[in-house]
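Student: below are the sequence and a predicted model; questions follow.
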Amino acid sequence: MTYKSTAIFLALGIFLAGVLVGCKTPPPPEPTPAPAPLPPVRKEAPVTREARPAAPPPPEIPARPVTRGILELIGKSAYETRDLQYFISSGITLEHGKGMQIDIEIYQGGEGMIKEINAQEKIIIPKDTGGILIPDTDPAIPGGPRTLKICFDDVDEHTLTFRENSADNRFYLVFREDRQYGEFTEYGNETYRVDFKGEIPYVYVKLDERTDDQPRTRELRGRYVASRENTPETTVPDSTPQPSPAPQVPANVSPSAVQSDDDELDLNTLLEL
C-alpha cells in the first residue's frame, strides 16, 4: 500500500468518526392527541308502510251464445245490437284459389323468364276472435230464421253469415257442403273453402245478468176538504142597481100642476070610501 492510499483511508476514517460524534439521537416523537369522541348518532326506526291490498280482479262476465231472446232484449233497451261485441266459438280457416298468374321478367342481356304462379289466399280466424255486427240490408222473412253478418276484418264487406238454428236458437256459420271438395262459405263477395275442427262455429257474447231492486217509498199526507174559514173570499162584481133617472116633465107642464092632479086623485079615492 502506498503512502497516498494510506493517507486517503486515514482521512476517511477521521471524517466518519466526526460524523458519528456530531450526530445526536433524535428526540422521541410527541404523543398524538386522542381524537374527540363523535356525538352519538340517533338511529330512527325504519318507516314501515302498510302494504295496500291488491284490487280485486273484475268479475268475469260469462259467455252466452247469441239467441233471438238476447237480441230482442237488447232491442228493447237504449242500445242497439251492433253496439255489442261478438265472438266466434271456434277457429276457422278460409282458402281461396286465385288461379294461375303469369309473370314475365326480362333481364339486362335480353334473356327472359316466364313465371307461372298458382296464387292462393288463406285467411285464419282464431277461436274467440272478436267481430262486429254489420246491418243487413236484405229484408227478413217474417217468422223465419234470422241471419247475422259478422265482420272480423277491417273491411266491412268481408263478413261471415250466421243463421239462427230453430233447435237451440243459436246462430251458426252458414256454409254448403260439397262431397268432393269439402265445405264452402261466402266471405264478402267471393266463395272460400272453409275448414274448422269440431262443432260448427257459432257466435257468442259476454253478457251478465243480475237483479237490482230499486224500491221507491212515499208517505202520503192525505187530502182533506178545505174549510170555509180558510177559503179565500171571492170578490163579486158590484151588482147594486143604479137608480133610474127621474121621469122628465114636459116643458109645458109645471110641477105644481102635476101635484094638483095627484091631490084630486086622492080626494076622489076618499069620496069613494
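Tutor: Nice, thanks for sending it over.
Student: rest of the way, CA atoms for contacts and neighbours
Tutor: Will do.
Student: look up how far residue 4 lies from residue 160.
Tutor: Per CA to CA, to the nearest Å, residue 160 is found 127 Å from residue 4.
Student: just residue 72 next, same as before
Tutor: For residue 72 relative to residue 4 (CA to CA), the value is 138 Å.
Student: neighbour-wise, which of the two wins?
Tutor: Legend: neighbour count by other CA atoms under 10 Å for residue 72 and residue 4, higher for residue 72 (12 against 9).
Student: just checking, that one is part of a strand?
Tutor: No. Using DSSP: H, G, I helix; E, B strand; the rest coil, the secondary structure at residue 72 is helix, not a strand.
Student: surely residue 163 and residue 173 touch.
Tutor: Yes. With contact defined as CA atoms under 8 Å, residue 163 reaches residue 173; the gap is 6.5 Å.
Student: all the strands of the stretch 51-200 of the chain, in order from the start?
Tutor: 63-65, 86-88, 92-106, 112-125, 130-134, 147-151, 159-164, 171-173, 176-178, 182-187, 190-196 (DSSP state E, counting those that start in this stretch).
Student: before we go on, here's another structure to hold up against the first:
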Amino acid sequence: MQQNQQSRQDFNRMTNQRSQDFRMAQTQKNRTGYGAGPMSKEAQLQAQAKQQKLELEANEKLTQLAQEQERRRQQHPAPNPQQAVLQQKKDDKQLNRLAVKNYREVFLPEQVTNALQAQQLSPEAQQQLQRLNKNLMDKSWWKNREGAQLQASVKAYNDTLTSLTTGLLGFNLASPPSMPSAFSVSNINAQLAADKFDQGAANQLIQDAALTERLTAGEQLAKAVNEFSHLSTAASGQETQPNPKKLKEEVQEGVRLVAKAMDRYIVRINSSTAIDDAQKALLKSTETYLAKKGK
C-alpha cells in the first residue's frame, strides 16, 4: 500500500511539474516579445502522434476489459437475477476505475498542455504580426502609400490583427463570452462517489479555467484591438480621403497601444493559475477515488 501511495505521489509531482515547466519555459521565451508560441510544427506532429498512440492504447484497454467481463458473464452466468445485478455493478466499477485512471494519466495532462499552448501566438503568427507592425511604424512605408491604397493597407492590417487576436483569445472580441462560474469539482466528486465518471464534464472544467484566464488576461488586449478596428473602419468609411499625417499618427498610436496590451496579456497569462489549480483539483479527486476503490 505504501508503494502504491508513493507511486501516486510521484505521478502527481510529475504531472504538476509538467505544467509548471511549460509555463516557466513560455515565460522565459516571452521576454523576447509577443510570446514564444507553441513548439515547432515538426515537434507538434511528433507529440500528436505519441499522444494519439497513448489515447488509442487507453481506449483499447477499456474495450478489452469490457469484452473480458462479457466473456466471464457468459461463461459463468449468475445463478439468479440479484447476483447478475451485483456482478454488473462490480464490472461497471472496474470499468469506471480504468476510465478514471486513463483520464488522469493520458487525457488530462494532454488537455492541460493544449490549453497552455493555445494561450500563445504561433511562431508564424508572431512573425506576421511583427512584420505588419514594422511596416506601419516605418516612415518609408507611409511615403509609398496614399489615398485608397493607404486605406486598404490599414484595413488589411486590422483584419489580420483581429483574426490573430481572436484566435489567440478564443472568442469574438466585439462580444466576449461571460465569465465562467467559479471552479468546483463537487459535481465530479458526486459522480465518483456513485462510481460514475463523465470525462466530458471534467474536460469542461479545464476549458472553463482556460477561458477564465483568457478573459482576465486578455481584457485590455481585446479593448485595444477593438479600438484599432474602430479607427480602421472610420478611415475606410470616409468618402473623402483622410489626412495622411493624421491617419499615420492615429494608426501608429493604435499599434503602440496594441503592442503594450499584448505585452500585458503575456505577463498576466503566464502568471495565471486557473488551469493549474483545476488540474490539481481533478488529480486530487481522481486520486482519492482510485485509492478508496482500490482497497
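Tutor: Nice, I can see it. All values reported here derive from a predicted model rather than from experimental measurement.
Student: quick TM-score on the pair, please.
Tutor: Once superposed, the chains reach a TM-score of 0.18 (TM-score structural alignment, normalised by the length of structure 1), with 81 aligned residues with a CA RMSD of 6.2 Å.
Student: now render the strands of the stretch 51-200 of structure 1 as JSON lines, adding distance to residue 205 of structure 1 and mean neighbour count.
Tutor: Shown next, in JSON lines, are the strands of the stretch 51-200 of structure 1 (distance: least, CA to CA, whole Å; neighbours: other CA atoms under 10 Å):
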{"stretch": "strand 63-65", "distance to residue 205 of structure 1": "5", "mean neighbour count": "16"}
{"stretch": "strand 86-88", "distance to residue 205 of structure 1": "5", "mean neighbour count": "23"}
{"stretch": "strand 92-106", "distance to residue 205 of structure 1": "18", "mean neighbour count": "13"}
{"stretch": "strand 112-125", "distance to residue 205 of structure 1": "17", "mean neighbour count": "12"}
{"stretch": "strand 130-134", "distance to residue 205 of structure 1": "9", "mean neighbour count": "19"}
{"stretch": "strand 147-151", "distance to residue 205 of structure 1": "12", "mean neighbour count": "21"}
{"stretch": "strand 159-164", "distance to residue 205 of structure 1": "14", "mean neighbour count": "20"}
{"stretch": "strand 171-173", "distance to residue 205 of structure 1": "11", "mean neighbour count": "23"}
{"stretch": "strand 176-178", "distance to residue 205 of structure 1": "25", "mean neighbour count": "12"}
{"stretch": "strand 182-187", "distance to residue 205 of structure 1": "22", "mean neighbour count": "17"}
{"stretch": "strand 190-196", "distance to residue 205 of structure 1": "20", "mean neighbour count": "17"}
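Student: of all those, which one is nearest residue 203 of structure 1?
Tutor: strand 86-88 (4.7 Å; CA to CA).
Student: which strands or helices does the closest one pack on?
Tutor: strand 130-134, strand 203-206 (3 or more CA pairs under 8 Å, 6 or more residues apart in numbering; DSSP states H and E).
Student: save these as a markdown table, and put in distance to residue 97 of structure 1 too.
Tutor: Formatted as a markdown table, these follow (distance: least, CA to CA, whole Å):
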| stretch | distance to residue 97 of structure 1 |
| --- | --- |
| strand 130-134 | 25 |
| strand 203-206 | 27 |
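Student: I'd assumed residue 194 was in contact with residue 177 of structure 1.
Tutor: No. If you go by CA under 8 Å, residue 177 of structure 1 and residue 194 don't touch, sitting 9.7 Å apart.
Student: between these two, what contacts are shared?
Tutor: Residues touching both residue 177 of structure 1 and residue 194 (CA atoms under 8 Å, 6 or more residues apart in numbering) are 183-184.
Student: sorry, back to before: relative to residue 261 of structure 1, which of the strands of the stretch 51-200 of structure 1 is closest?
Tutor: strand 130-134 (111.8 Å).
Student: could you count how many residues lie near the closest residue to residue 293 of structure 2 other than its chain neighbours?
Tutor: In this structure, residue 293 of structure 2 finds its nearest non-sequential neighbour in residue 97, 7.8 Å apart by CA to CA, 6 or more residues apart in numbering. Residue 97 of structure 2: 21 surrounding residues under other CA under 10 Å.
Student: what helix or strand is residue 97 of structure 2 located in?
Tutor: helix 81-102 (DSSP states H and E).
Student: how far is that helix from where the chain is centred?
Tutor: Taking CA atoms, centre = their mean, to the nearest Å, one finds the center of helix 81-102 of structure 2 at 33 Å from the center of the full chain.
Student: repeat for stretch 275-289 of structure 2
Tutor: Using CA atoms, centre = their mean, the mean C-alpha position of stretch 275-289 of structure 2 is found 17 Å from that of the whole chain.
Student: can you list the residues that contact it?
Tutor: With CA under 8 Å, 6+ apart, stretch 275-289 of structure 2 has contacts from 8, 12, 16, 19, 100-101, 104, 108, 112, 115, 183, 185, 188-189, 192-193, 202, 205-206, 209-210, 213.
Student: try it again with 6 Å
Tutor: Contacts to stretch 275-289 of structure 2, defined as CA atoms under 6 Å, 6 or more residues apart in numbering, come from residues 209-210.
Student: buried sites along it?
Tutor: Residues 275-276, 278-279, 282-283, 285-287, 289 are the ones in stretch 275-289 of structure 2 that count as buried (16 or more other CA atoms under 10 Å).
Student: also stretch 261-269 of structure 2?
Tutor: 261-269.
Student: of these, just say which sits nearest to residue 88 of structure 2.
Tutor: Nearest member of those to residue 88 of structure 2, counting by CA to CA, is residue 269, at 46.5 Å.
Student: how near is that closest one to residue 130 of structure 2?
Tutor: In terms of CA to CA, residue 269 of structure 2 sits 20 Å off from residue 130 of structure 2.
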